[in-house]
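# please find the sequence and the predicted model below.
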Amino acid sequence: MTAGAEFRVDCHVKVLNRDVVANARAAGLDAIIYAPHFTRLPEIRRRAEVYSSEDLLVIPAREVFTGSWKNRKHVLALGLSDPVPDFISLEAAMAEFERQDATVLIPHPEFLTVSLGEDDIRAYEGTIDALEIYNPKHLPRDNRRAREISESYSIPPFTSSYAHVASTVGAAYTAFDGDFETESDVLAALENRAGRRVVHTDGPQRWATTAKELAHLGYENTWQKIDRLFLSGQEPTHANHIAYDGRFEDDAVY
């Protein structure tokens, strides 16, 4: 390892296109973790491969929506060998991640109705590899609370831009001690508690990012949700979808 080397990773990005890549490079990132909503793992892998290069490593991942629409608990899984659907119980998802020896990250803990709470984190402490302590959608009190949980359970921290729009990419990232080359290197750093620091913008730029992402959250939870629930039919990542060949029908929550 080169002395003083670090590897900068935006650990959770929802969008991927040329603008995302350009913004990531401009922010000095070495890698991004790409985990779009309601997209099957093979498609995520395909897109990640298309946009990955020597200058920017794009790592495929799934943010699995456990629970129902009213009580979602999101879990970010990397290194999956087999697809895992949405809308299964948290217990079933965690068991599947353990079976696949996946790298498990907890995004935005205790945020609204879409996150693991402290009781969940305590229950799965041995499965969780890292916990997000800063998220641009959070208010300062939310980030403080996330840091408290990370420290209380000695779970290593991470951060991400949680970018739903391209311009947010790089607004927050995790800088790992080391000089990595592959997806496996990054997953090993997360699992082996490699040294790291959490980096994010502050001041007016931070609040502009928060406002932009919260505006998108408002759209996502109104018109986009209506479209998904009532107009577009079954989600392609729903546990009962034909793509999963009935493997998760007993674990589906609706």
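Received the coordinates, thanks.
# going forward, measure contacts and count neighbours with C-alpha atoms only.
Noted.
# from Val165, how far off is His216?
Separation of His216 from Val165 (CA to CA, to the nearest Å): 8 Å.
# compare these two (neighbour count), which wins?
Remark: of His216 and Val165, Val165 carries more neighbours, 18 against 15, as counted by other CA atoms under 10 Å.
# report the contact partners of that one.
Counting by CA atoms under 8 Å, 6 or more residues apart in numbering, Val165 makes contact with 14-15, 213.
# quick one: those as TSV, columns for secondary structure, neighbour count and distance to Asn221 too.
Below are the contacts of Val165 laid out as TSV (DSSP: H, G, I helix; E, B strand; the rest coil; neighbours: other CA atoms under 10 Å; distance: CA to CA, whole Å):
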residue	secondary structure	neighbour count	distance to Asn221
Lys14	coil	19	15
Val15	coil	18	17
Glu213	helix	21	12
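# tell me the one of the residues you listed nearest Glu110?
Distance to Glu110 across these (CA to CA) is lowest for Glu213, with 17.6 Å.
# what about versus this one:
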Amino acid sequence: MTDGDGGGEAPFRVDCHVKVLDDRIVERARRAGLDAIVYAPHFTRLPEIRERAAAYSSEDLLVIPAREVFTGSWHNRKHVLALGLDEPVPDFIPLEAAMAEFERQNATVLVPHPEFATVSLSEADIRQYADLIDAVEIFNPKHLPANNRRASDIAETLSIPPFTSSYAHLRRSVGIAYTAFDAPIENEADLVAALADGVARRVVYDNGLDRVLATSTELAHLIYENTWEKVDRLFLSGTEPTHPQHIAYDGRFDDVAVY
């Protein structure tokens, strides 16, 4: 398992976290040489994610459904990426409640952008749940170089396998970084198992102008996400589909809902 700013051919290339999905995303992923993308949009319930992923999957590009769960409150949220879920898990529940649910479902748990801003698991969180965490993201285009070095140090210190992704909220970012697995992967179950079993992999990313542009545009989008869009989502749009007290969850998470 190594990281670098490029690499040779590998059996299976996966952008392990994208937020957007349409025909243009699929075409861009194919042009980038990807074999799969992991689709985990914000505030979208698992059945809808699965339906859209299936609609855009093909022999040329596998689209894997996943959920990036927002644990805690909006102002102190910790993102956790879960693959292989059988049942939906809502946002805005405590980290410990989310991790317990992932363990119950035997989900594969990834840590995106560790210790980044106020939206990430800290090193202390990762240490606490190290037995449940299957991989830590060591390169994210939204990160500055110091953030990526810190993330890499955490993964190495705790002996947790790495991964990377474009974390694309915008089309142009898709494929700017990917994880190359040294194993054949044909479906969702294979990728979930490869991540859970620590299959050998390489972290590959573009460190040129495209990456710089992706970083700047994605950071600008992050600022937008946390200002006007936040106000709209929390105060103007009503209950989110992934709110723990939404009717879809049948009251299972009412006692742990943060809001």
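Now that the structure is in, tell me what you want to look at. Predicted model only: the values in this text are computed from it and were never measured.
# and the contacts of Val165 of structure 1, which is closest to Ala130 of structure 1?
Nearest to Ala130 of structure 1 among these, counting by CA to CA, is Lys14 at 18.6 Å.
# my guess is the closest one meets Ser161, correct?
No: the pair Lys14 of structure 1 / Ser161 is not scored as a contact, 9.4 Å apart, by CA atoms under 8 Å.
# any idea how many residues pack against Trp207 of structure 1?
Neighbour tally, Trp207 of structure 1, other CA under 10 Å: 15.
# wait, Gly203 of structure 1
The number of residues packed near Gly203 of structure 1 is 7, by other CA under 10 Å.
# kindly report the same for Gln100 of structure 1.
13.
# and the equivalent of Asp35 of structure 2 over in structure 1, how many neighbours?
Aligned against structure 1 by TM-score structural alignment, Asp35 of structure 2 finds its counterpart in Asp30. Neighbourhood size, Asp30 of structure 1 [other CA under 10 Å]: 22.
# any idea how far Asp30 of structure 1 is from Phe38 of structure 1?
Distance of Asp30 of structure 1 to Phe38 of structure 1, given as CA to CA: 26 Å.
# ditto for Asp185 of structure 1
Separation of Asp185 of structure 1 from Phe38 of structure 1 (CA to CA): 27 Å.
# between these two, which is the more surrounded one?
Higher neighbour count among Asp185 of structure 1 and Phe38: Phe38, with 17 against 13, using other CA under 10 Å.
# not counting its neighbours along the chain, what's nearest the more buried one?
Thr237 (5.4 Å; CA to CA, 6 or more residues apart in numbering).
# now for that neighbour, how many residues are close by?
Neighbours around Thr237 of structure 1, by other CA under 10 Å: 22.
# give the contact list for the counterpart of it in structure 2.
Under the alignment by TM-score structural alignment, Thr237 of structure 1 pairs with Thr242 in structure 2. By CA under 8 Å, 6+ apart, the residues touching Thr242 of structure 2 are 43-45, 89-91.
# reformat the residues you listed as JSON lines; add distance to Ser237 of structure 2 and secondary structure.
Shown next, in JSON lines, are the contacts of Thr242 of structure 2 (distance: CA to CA, whole Å; DSSP: H, G, I helix; E, B strand; the rest coil):
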{"residue": "Phe43", "distance to Ser237 of structure 2": "12", "secondary structure": "coil"}
{"residue": "Thr44", "distance to Ser237 of structure 2": "14", "secondary structure": "coil"}
{"residue": "Arg45", "distance to Ser237 of structure 2": "16", "secondary structure": "coil"}
{"residue": "Val89", "distance to Ser237 of structure 2": "20", "secondary structure": "coil"}
{"residue": "Pro90", "distance to Ser237 of structure 2": "17", "secondary structure": "coil"}
{"residue": "Asp91", "distance to Ser237 of structure 2": "16", "secondary structure": "coil"}
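# so whatever residue of structure 1 lines up with Leu144 of structure 2 versus Arg25 of structure 1, what's the distance?
In structure 1, the residue paired with Leu144 of structure 2 according to TM-score structural alignment is Leu139. Separation of Leu139 of structure 1 from Arg25 of structure 1 (CA to CA): 27 Å.
# so which of the two has more stuff around it?
Arg25 (16 against 13).
# which non-adjacent residue is nearest that one?
Closest residue to Arg25 of structure 1 apart from its sequence neighbours, by CA to CA, 6+ apart: Leu56 at 7.1 Å.
# who are the packing partners of the host helix or strand of Tyr173 of structure 1?
According to DSSP states H and E, Tyr173 of structure 1 maps onto strand 172-177. On a contact count with 3 or more CA pairs under 8 Å, 6 or more residues apart in numbering; DSSP states H and E, strand 172-177 of structure 1 meets strand 6-13, strand 157-159, strand 196-200.
# so that strand matches what in structure 2?
Using TM-score structural alignment, strand 172-177 of structure 1 pairs with 177-182 in structure 2.
# which residues are in contact with that stretch?
Applying CA under 8 Å, 6+ apart, the contact partners of stretch 177-182 of structure 2 are 10-16, 34, 139-141, 163-166, 194, 199-206.
# again, 6 Å this time
Here stretch 177-182 of structure 2 makes contact (CA atoms under 6 Å, 6 or more residues apart in numbering) with 10-15, 163-166, 200-205.
# got the contact list for the closest residue to Leu29 of structure 1 other than its chain neighbours?
Once flanking residues are discounted, Leu29 of structure 1 sits nearest to Arg8: 5.0 Å by CA to CA, 6+ apart. Applying CA under 6 Å, 6+ apart to Arg8 of structure 1 gives the contacts 29-30, 174-175.
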